[in-house]
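*Asks:* What follows is a predicted structure for the sequence shown.
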Amino acid sequence: MRTNRNWLWAGLLPVMLLIGCGGSKEEEEEKKKEESVSTLGAVGALKEMANQAEELSKKGPVATVDFRSLKELLPADADGLARKEATGEKNGAAGFTISTATGKYSNDDGSETIELSLIDGGGSAMMMGLAAWSMIEVDKETENGYEKTTTMNGNKAYEKYDNANKDGEIAVLVNKRFIVSAKGRGVSMDKIKAALEDIDLDKLADLK
């Protein structure tokens, strides 16, 4: 159980970062006003993560799918950007195993890039750490961009975008097991979302 708790605390770190990001003086003042609410939100997130970790531990370990099966779901292009590289690997530590497939896409001069990733943790408690954002609600907007938790095709999702640098990301938790993410630079959020939608999430959810 100690291992599970370590993963939970590791997962809570990005939760705190999500809640506490920003840089201007106005944002700092706003953060102070919301500090107590943020703390309560973090505590609630930790409790929810602990509950789900306990539920998952009762089900016992589930073998992760072969990363080659994940690679097959990577599209040949990401909303028009050609795939330049596709990699996959399977790693394990402390009794947990993760299968990952990653595709890198770009235009000819590299000014527009998108990276698609599919991760399978076998529905283990560790996934609650990797997808800590799925336990909270975030909705923030600044002059430079925004970040929020939302849903995509019925799945919990997290998205963040910087208007000035034209980079952002969106991540989706599928079947409480798979994490699918799309990160883009020099592209719009619409293009990042469209690239992620090129992945068949229903087919991914059916993998065993």
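*Replies:* Looks like it came in fine. Keep in mind the model is a prediction, meaning the values are calculated, not measured. Numbers count the residues shown, from 1 in each chain.
*Asks:* contacts and neighbour counts: CA atoms only from here.
*Replies:* Will do.
*Asks:* other SSEs contacting the lengthiest strand in the chain?
*Replies:* When secondary structure is assigned using DSSP state E, the longest strand within the chain turns out to be strand 81-93. Applying 3 or more C-alpha pairs under 8 Å, 6 or more residues apart in numbering; DSSP states H and E, one finds that strand 81-93 contacts helix 67-71, strand 96-106.
*Asks:* ok, then the element right after the longest one?
*Replies:* Sequence-wise, the next helix or strand beyond strand 96-106 is strand 113-120, with elements assigned using DSSP states H and E.
*Asks:* Quick one: distance of that following strand to the chain centre.
*Replies:* Relative to the centre of its chain, strand 113-120 is centred 10 Å away, using C-alpha atoms, centre = their mean, to the nearest Å.
*Asks:* dropping in the other structure now:
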Amino acid sequence: MKINRHWLWAGLLPVMLVVGCGGSKEKEEEEKKDDESVSAIGAVGALKEMASKAEELQKNGPVETVDFRKLKELLPADADGLPRKEATGEKNGAAGMVISTANGKYSNDDGSESIELSIVDGGGSAMMIGLAAWSMVEIDKETDNGYEKTSTMGDNKSYEKYDNASKDGEINVLVNKRFIVSAKGHGVSMDKLKSVLEDLDLDKVGALK
């Protein structure tokens, strides 16, 4: 079965950006070659898994996406104490692939703390390969300023990134292989972002039809 090359490369690009390791200029040439070899192996492995996922999706076919109004109903009135300022939703599609999205924006009065919560339903289409490429790789990086890693939230694969200095962060969760729920924040802790997703009830999101 042939794989749709357009979606395959669309999914591969973020994977290569994630798994690629450039190394510092101060490293020895031999170490750089080793790093490049590891990156190449990781990229090839990710590509193979993506190709397998794409073939599986083409075989089973996507399902109809949930009406974005149902997704909007799941957006909480406040995000761990931050009141909701705006809630929007929409449905977009191309080439027979449709995505439903609901977004909620939350902040305190002076805007020093803000969170954007989104729920995306791709109906299990090949488009999800690109949107959740992080779900097919393992990431674990840490610096003096923050970290980036893949993990799990309950039974769901997750990706999180946080900057300690700016208190900017995000956490994305792939639910039931079709929904991507994410919380992006400014001026808030990662614990607060996780608390928002826990209050959202990911099991309820995954049960939507």
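*Replies:* Yes, it's here. Since the structure is predicted, the reported quantities are computational estimates derived from the model, not experimental observations.
*Asks:* What is the distance between the longest strand of structure 1 and the centre of its chain?
*Replies:* Relative to the chain's own centre, strand 81-93 of structure 1 is displaced by 16 Å; criterion: C-alpha atoms, centre = their mean.
*Asks:* Run through who's touching it.
*Replies:* By C-alpha atoms under 8 Å, 6 or more residues apart in numbering, the list of residues contacting strand 81-93 of structure 1 from outside reads 66-68, 70-71, 74-77, 97-107, 112-114.
*Asks:* Equivalent analysis for stretch 13-33 of structure 2, please.
*Replies:* With C-alpha under 8 Å, 6+ apart as the contact definition, stretch 13-33 of structure 2 has outside contacts at 35-36, 39-40, 42-43, 46, 130, 133-134, 137, 139.
*Asks:* And for stretch 64-72 of structure 2?
*Replies:* Contacts of stretch 64-72 of structure 2 with the rest of the structure, by C-alpha under 8 Å, 6+ apart, involve 87-91, 98-103, 119, 121-123, 205, 208-209.
*Asks:* still on that earlier bit, tell me which of the contacts of stretch 13-33 of structure 2 fall in helices.
*Replies:* With DSSP state H as the criterion, helices contain 35-36, 39-40, 42-43, 46, 130 from among the contacts of stretch 13-33 of structure 2.
*Asks:* Could you say which helix or strand holds residue 158 of structure 1?
*Replies:* strand 155-162.
*Asks:* Can you give me the buried ones in that strand?
*Replies:* Applying a neighbour-count criterion of 16 or more other C-alpha atoms under 10 Å, the buried positions in strand 155-162 of structure 1 are 156-162.
*Asks:* And stretch 79-99 of structure 2, by the same measure?
*Replies:* Of the residues in stretch 79-99 of structure 2, those with enough neighbours to count as buried (16+ other C-alpha under 10 Å) are 79-80, 82-84, 87, 89, 91, 97-99.
*Asks:* Any idea how far that stretch is from the middle of the chain?
*Replies:* From the chain centre to the centre of stretch 79-99 of structure 2 is a distance of 14 Å (C-alpha atoms, centre = their mean).
*Asks:* Repeat that for stretch 122-139 of structure 1.
*Replies:* Centroid displacement of stretch 122-139 of structure 1 relative to its chain, using C-alpha atoms, centre = their mean, is 8 Å.
*Asks:* now the end-to-end length of that stretch.
*Replies:* The first residue of stretch 122-139 of structure 1 is 29 Å away from its last residue (C-alpha to C-alpha, to the nearest Å).
*Asks:* Same check on stretch 174-194 of structure 1?
*Replies:* 17 Å.
*Asks:* State the distance from residue 164 of structure 2 to residue 123 of structure 2.
*Replies:* Distance check for residue 164 of structure 2 against residue 123 of structure 2: by C-alpha to C-alpha, it reads 35 Å.
*Asks:* picking up where we left off before, name the nearest of the buried residues of strand 155-162 of structure 1 relative to residue 54 of structure 1.
*Replies:* Closest to residue 54 of structure 1 out of the buried residues of strand 155-162 of structure 1 is residue 156 (20.0 Å), distances taken as C-alpha to C-alpha.
*Asks:* and the closest one, what does it touch?
*Replies:* In this structure, residue 156 of structure 1 makes contact with 134, 149-150, 172-174, judged by C-alpha under 8 Å, 6+ apart.
*Asks:* does the residue positioned nearest the centre of structure 1 sit in a helix or strand, and which one?
*Replies:* Nearest to the mean C-alpha position of structure 1, counting by C-alpha atoms, centre = their mean, stands residue 171 at 3.7 Å. When secondary structure is defined by DSSP H and E, residue 171 of structure 1 falls within strand 167-174.
*Asks:* State the next helix or strand along the chain beyond that strand.
*Replies:* Using DSSP H and E, the helix or strand that follows strand 167-174 of structure 1 towards the C-terminus is strand 178-185.
*Asks:* Can you check which part of structure 2 that following strand sits on?
*Replies:* Here strand 178-185 of structure 1 aligns to structure 2 at residues 179-186, judged by TM-score structural alignment.
*Asks:* how much does that stretch stray from structure 1?
*Replies:* Here the mean offset of stretch 179-186 of structure 2 against structure 1 after fitting is 0.5 Å, by mean C-alpha distance after the TM-score superposition for structure 1.
*Asks:* what sits up against that stretch?
*Replies:* If you take C-alpha under 8 Å, 6+ apart as the criterion, stretch 179-186 of structure 2 is touched by 112-123, 132, 166-175, 193-194, 196-197, 205-206.
*Asks:* now do 7 Å
*Replies:* The contact list for stretch 179-186 of structure 2, computed with C-alpha atoms under 7 Å, 6 or more residues apart in numbering, reads 113-122, 167-174, 193, 206.
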